[in-house]
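A.B. asks: got a predicted structure here, sequence first:
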Amino acid sequence: MHQALKDLLDLLDLEQIEEDMFRGQSRSAVVPRVFGGQVAAQALVAAGRTVPADRLAHSLHAYFLVAGDPGAPIVYTVDRIRDGRSFTTRRVVAVQHGRPIFHLSASFQTYEEGLDHQAPMPPAPDPESLPTAAELLPRYADSVLSPDVVARMLEAREAVDLRYVDAPPFAFVGKPQPPRSQVWFKAGGKLADDPLLHVCLATYVSDMTLLDSVLLAHGRGGWAVGDVVGASLDHAMWFHRPFRADEWLLYDQESPSASGGRGLGQARIYTQDGHLAITVIQEGVVRVPR
């Protein structure tokens, strides 16, 4: 297992400081604030720690309230909203420096049989045929990105093997594209069999590229080139079917709308054998600097 993945798993292994209260640390990010995917994943870990093991996460809904400080711990307080016969609901508030920075509601369910259908998986190339981040990103050093930005992006993605099907948005600056993007991803090593861990790892990665499709529609490169100021506002995920985050997952993303200084991204995540595992929707601030 890559050391970066071990470090990420350590971040997700929260310290319990009181009943229903947990503390998490932060890792370096490509921007001077806590990475939103980290906060969402840690909050889901906190919620899951208060739920019976036979109840699996099936959805989460979250709001990013204030940018987190990467130099300070985050305290997660869990409210046990409901424990029903089939469903369990938890609410989590993440606090830093005495104020809430993030809210999450998550629902868990015991397994049951039911109706079953899904949207078909779109075509995509074999992930092993695509360049790794270490192979792809340095191609844009100096010409589009500064070497420092490339180094920070590579560091942030060391724990996860994430491969673009097409070029990333900063390759199309000034050249608007269809508002759609695909990436393959998986953890950079074998994970334990705990289903909550795989769901939390996917939650972590889900915040990395979802708004790329907004940028593509307008020929913008995002924070990496400084032509857009952005931040996640809210995030929702539905976990439909079992999956492993240490096996290839296709993240098929698109943007149906951008307006009012905000952009919307929606996506479906498929297993490599074609099962729809997760649906994701996120809105973020997308502002053009003045």
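C.D. replies: Looks like it came in fine. Numbering: from 1, shown residues only.
A.B. asks: contacts, neighbours, all on C-alpha from now
C.D. replies: OK.
A.B. asks: so how far is F108 from the residue lying farthest from the centre of the chain?
C.D. replies: The outermost residue of the chain, judged by C-alpha distance from the chain's mean C-alpha position using CA atoms, centre = their mean, is R85 at 30.0 Å. When distances are taken as CA to CA, to the nearest Å, R85 and F108 turn out to be 11 Å apart.
A.B. asks: adding another structure so you can compare the two:
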Amino acid sequence: MNSIEDLIDLISLERVDDTTYVGQNYQAPWGRVFGGQVLGQSLHAAYQTVPDNKLAHSMHAYFILGGDLSIPITYEVENIRDGGSFATRRVVAKQDGKAIFNMAASFQVKEEGEDHQISIPNVITPKKLLSSLDQLKEMEQIDPYTYKFLQLTHPTTFEFKPVERLSALLTKNGPPFNHMWMRTAAPISVGLPMQQQLLAYMSDYNILTTASLPHREKLRADKTFYASIDHAIWFHRDFNISDWLLYTMDSPSASNARGFSRGSIFDRKGKLIASVTQEGLMRKMK
């Protein structure tokens, strides 16, 4: 994928019938279907079956099997409920007739109600930070394998600016906290449903890494197998994905070869737009 338009094309599925949709795969260099792709595509499939006046407010997903890059993914949508205010959908993603992923999403009409949120952390603004690609250059001599892997897998559709210095964050043991500014690499003008689908895609970057931060000296990239197990997103408020968003991540726990991470996503003005949780596999390879 070379552009954000390519990513939108990837997320936008082909309709087979009213409840079945088919998507192609981003040819991820690590050899398995990228979890963020399936998150975005499954939300797109669910949206095709929901009235226009309802917007996603949450999605909860489980990754069941690693996806095969050579096989298109079929998304089957089940209409669980249509109510006056809420709608619920279940989506199962399949390859060769086997479920590789399932997701439940809830949609709601816009309503007036009470409003509060936590405050955005006081961190360096993106204007004063180097991009992740620029920061990666410092790692070429420190950790050549991680440098090559991250350079190969870095997306071209988004721009990232890490608050913490990558050369220290990814090579030394440290506290399980991670702050990342992010936005689309080029401005786009799309509706909120597609912006949510793009945010779902983007939310899978960096969050599992956060759970590895206290253990970086043991869990080197070339000796550890990482994979998403489950992932949940709550969409709180409208946002503009072409403007800088701050992804603040922490990991309360790692155990049984699993790492658990949480994320809060704020816009540049400090508005909390989404919350994320993920548990992932961090298995040392023998």
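C.D. replies: Arrived safely. Here the structure is a predicted model, which is why all the values come from computation and not from measurement.
A.B. asks: so after superposing, what's the score?
C.D. replies: Taking TM-score structural alignment, normalised by the length of the second structure as the basis, the two superposed chains have a TM-score of 0.94; 285 aligned residues with a CA RMSD of 1.8 Å.
A.B. asks: ok so the residue farthest from the centre of the first structure is a helix residue?
C.D. replies: No. With the criterion set as DSSP: H, G, I helix; E, B strand; the rest coil, the secondary structure at R85 of the first structure is coil rather than a helix.
A.B. asks: dump the residue contacts of it.
C.D. replies: Neighbour list for R85 of the first structure: empty [criterion: CA atoms under 8 Å, 6 or more residues apart in numbering].
A.B. asks: surely L198 of the second structure meets G40?
C.D. replies: Yes. Taking contacts as CA atoms under 8 Å, L198 of the second structure lies within contact range of G40: 6.2 Å.
A.B. asks: now do the same contact list for E138 of the second structure.
C.D. replies: Neighbouring residues of E138 of the second structure by CA under 8 Å, 6+ apart: S167.
A.B. asks: quick one: map it onto the first structure.
C.D. replies: For E138 of the second structure, the equivalent position in the first structure is taken to be R139, counting by TM-score structural alignment.
A.B. asks: could you check how far that match is from A151 of the first structure?
C.D. replies: Note on R139 of the first structure: its distance to A151 of the first structure, by CA to CA, is 12 Å.
A.B. asks: and the longest helix for the second structure?
C.D. replies: helix 35-47 (DSSP state H).
A.B. asks: which helices and strands does it pack with?
C.D. replies: Identification of packing neighbours for helix 35-47 of the second structure by 3 or more CA pairs under 8 Å, 6 or more residues apart in numbering; DSSP states H and E yields helix 4-11, strand 20-23, strand 55-63, strand 73-82, strand 86-95, strand 98-108, helix 192-202.
A.B. asks: got JSON lines for the ones you listed, with distance to S242 of the second structure too?
C.D. replies: As requested, those are exported to JSON lines (distance: least, CA to CA, whole Å):
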{"stretch": "helix 4-11", "distance to S242 of the second structure": "10"}
{"stretch": "strand 20-23", "distance to S242 of the second structure": "24"}
{"stretch": "strand 55-63", "distance to S242 of the second structure": "19"}
{"stretch": "strand 73-82", "distance to S242 of the second structure": "28"}
{"stretch": "strand 86-95", "distance to S242 of the second structure": "28"}
{"stretch": "strand 98-108", "distance to S242 of the second structure": "23"}
{"stretch": "helix 192-202", "distance to S242 of the second structure": "9"}
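A.B. asks: wait, which of the ones you listed is closest to P252 of the second structure?
C.D. replies: Checking those against P252 of the second structure by CA to CA gives strand 55-63 as the closest, at 19.4 Å.
A.B. asks: coming back round to it: I233 of the second structure is nearest to which of the helices and strands packed on helix 35-47 of the second structure?
C.D. replies: Shortest distance between I233 of the second structure and these, using CA to CA, is found for strand 55-63: 5.4 Å.
A.B. asks: give the contact list for the alignment partner in the first structure of H179 of the second structure.
C.D. replies: Correspondence of H179 of the second structure to the first structure, assessed by TM-score structural alignment: Q182. Q182 of the first structure makes contacts with Y164, V165, D166, L250, Y251, D252, Q253, as judged by CA under 8 Å, 6+ apart.
A.B. asks: one step back: mean deviation of the longest helix of the second structure from the first structure?
C.D. replies: Averaged over the aligned pairs, helix 35-47 of the second structure sits 0.4 Å from the first structure after superposition, using mean CA distance after the TM-score superposition for the first structure.
A.B. asks: residue range for that helix in the first structure?
C.D. replies: Using TM-score structural alignment, helix 35-47 of the second structure lines up with residues 36-48 of the first structure.
A.B. asks: residues in contact with the matching stretch?
C.D. replies: Residues outside stretch 36-48 of the first structure that contact it (CA under 8 Å, 6+ apart) are 11-14, 20-22, 24, 26, 57, 62, 64, 76-78, 90-94, 102, 104, 106, 196-197, 200-201, 203-208, 232.
A.B. asks: cool, stretch 255-270 of the first structure as well?
C.D. replies: Identification of contacts with stretch 255-270 of the first structure by CA under 8 Å, 6+ apart yields 121, 179-180, 210-211, 213-214, 249-254, 276-287.
A.B. asks: check stretch 54-65 of the second structure too.
C.D. replies: Applying CA under 8 Å, 6+ apart, the set of residues contacting stretch 54-65 of the second structure from outside is 35, 39, 43, 47, 85-87, 99-110, 193, 196, 228-236.
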